[in-house]
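Enquirer: Predicted model, plus sequence, below.
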Amino acid sequence: MSRAVLSLGSNLGDRRQHLADAVAALAKWLPGGVIAVSSVYRTPPWGPVPQDDYYNLAMIASSPDLDAYGWLDLCRELESDAGRVRDIRWGPRTLDADVVVVDDVVSQDPDLTLPHPRAHERAFVLLPWAEIDPDAVLPDRGPVLTLLAGLDSADISAVGHVG
């Protein structure tokens, strides 16, 4: 059984609906495997491209059939189903689905670096994750709540839930 923390975000179109569709798809594909879903948070965009705010959430899911690359494939399928286009790095997107951690896997593979290489710098990942697992630890970095305490999250606000 593998357990993954996923970070989902959207800032194009109906942001909340894109997130809801992704969560619903995961619940369908992983019967009984969606363990927890955070609130939805409005967050400022990351990176140099001017764009609208994101809606972000974190979720914890498990599967007896997926390894780390299986989780990556699942995230890519979610993005594809949402019509994501990859034309601008850090640009706007209908859905961004990132694998943050899978169990205690550490990987430096360019296709799948685990834990996510910038998760410790991103309050929009850590805040929703801490909501659903306050005892979480980011491998090789430390407790999520400790990491979050060192980041500015003043511009992040909860805006409800999906579904």
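Expert: Received it, and whenever you're ready, just let me know what you need.

Enquirer: alpha carbons only for contacts and neighbour counts from here, please
Expert: Will do.

Enquirer: Now for the residue lying closest to Ser153 once chain neighbours are set aside: which residues touch it?
Expert: Nearest residue to Ser153, sequence neighbours excluded (CA to CA, 6 or more residues apart in numbering): Ala123, at 5.9 Å. Residues in contact with Ala123, defined by CA atoms under 8 Å, 6 or more residues apart in numbering, are 148, 151-153.

Enquirer: alright, now check it against this:
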Amino acid sequence: MPVGAEVYVGLGANLADPVAQVRAGMTALGRLPDTRLERCSSLYRSAPVGVTDQPDFINAVCRLRTRLAPEALMQRLFGIERDAGRERRGGEPGGPRTLDLDLLLYDQRALRTPELTLPHPRLHERAFVLYPLIELAPELVIPGHGRAADLLAACTGQRVERLET
């Protein structure tokens, strides 16, 4: 595949064997058309943010190269979520889920449409995303926010633990 856009996708789950859900999500990312899975982070366990009366989440981030447009890639991510049993019904944000895939970054582009905002609008304030991002790209800069490593310092009080994988 010719070189495409560098993309980071966040994965998270806290229902129906979340470790297996996240690993299956990684496998599905590797099967996307016109896309190459380059590397995935370790798995991380994190306390829920927002809706706290639910099980801990398992999180990871994967780096991809893709020729898919951002909106087309997002639709493919929704398809992977549906295949994992996820139902998007405008329910409570941050609630429990079998698999959540977030398009975090797409080639350092800033984009705001009714369907998609890049970079992901809360990425810079979520330790469970920043830790695995930094593992993959220690010098990564989040457009409009700065270095991921510097942003992590502001994420106080968020419990995140790297799992042995």
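Expert: In hand now; what should we look at? Not measured: the values here are computed from a predicted model.

Enquirer: Can you turn the buried part of the contacts of Ala123 of structure 1 into a PyMOL selection?
Expert: To isolate the buried ones among these in PyMOL, judged by 16 or more other CA atoms under 10 Å, type:
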select buried, resi 148+153
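
Enquirer: Which of the contacts of Ala123 of structure 1 lies at the shortest distance from Asp73 of structure 1?
Expert: Leu148 (28.0 Å; CA to CA).

Enquirer: Nearest to the spatial middle of structure 1, which residue is it?
Expert: Most central in structure 1 under CA atoms, centre = their mean is Ser7, positioned 0.4 Å from the mean C-alpha point.

Enquirer: give me the element Gln102 of structure 2 is part of.
Expert: Quick fix: residue 102 of structure 2 reads Asp, not Gln. If you go by DSSP states H and E, Asp102 of structure 2 is part of strand 100-106.

Enquirer: Please enumerate residues in contact with that strand?
Expert: 5-13, 70, 74, 77-78, 81, 86, 118-120, 123, 142.

Enquirer: check which helix or strand covers Ala16 of structure 2.
Expert: Judged by DSSP H and E, Ala16 of structure 2 forms part of no helix or strand.

Enquirer: which one in structure 1 is aligned with it?
Expert: Counting by TM-score structural alignment, Ala16 of structure 2 corresponds to Gly13 in structure 1.

Enquirer: Go ahead and confirm its match touches Thr94.
Expert: Yes. Using CA atoms under 8 Å, Gly13 of structure 1 is in contact with Thr94, at 6.6 Å.

Enquirer: between those two, which one's more packed in?
Expert: Thr94 (22 against 11; other CA atoms under 10 Å).

Enquirer: Please say which position in structure 2 that one maps to.
Expert: Checking TM-score structural alignment: Thr94 of structure 1 goes with Thr98.

Enquirer: Distance-wise, check that match relative to Asp17 of structure 2.
Expert: Thr98 of structure 2 is 8 Å from Asp17 of structure 2, where distance means CA to CA, to the nearest Å.
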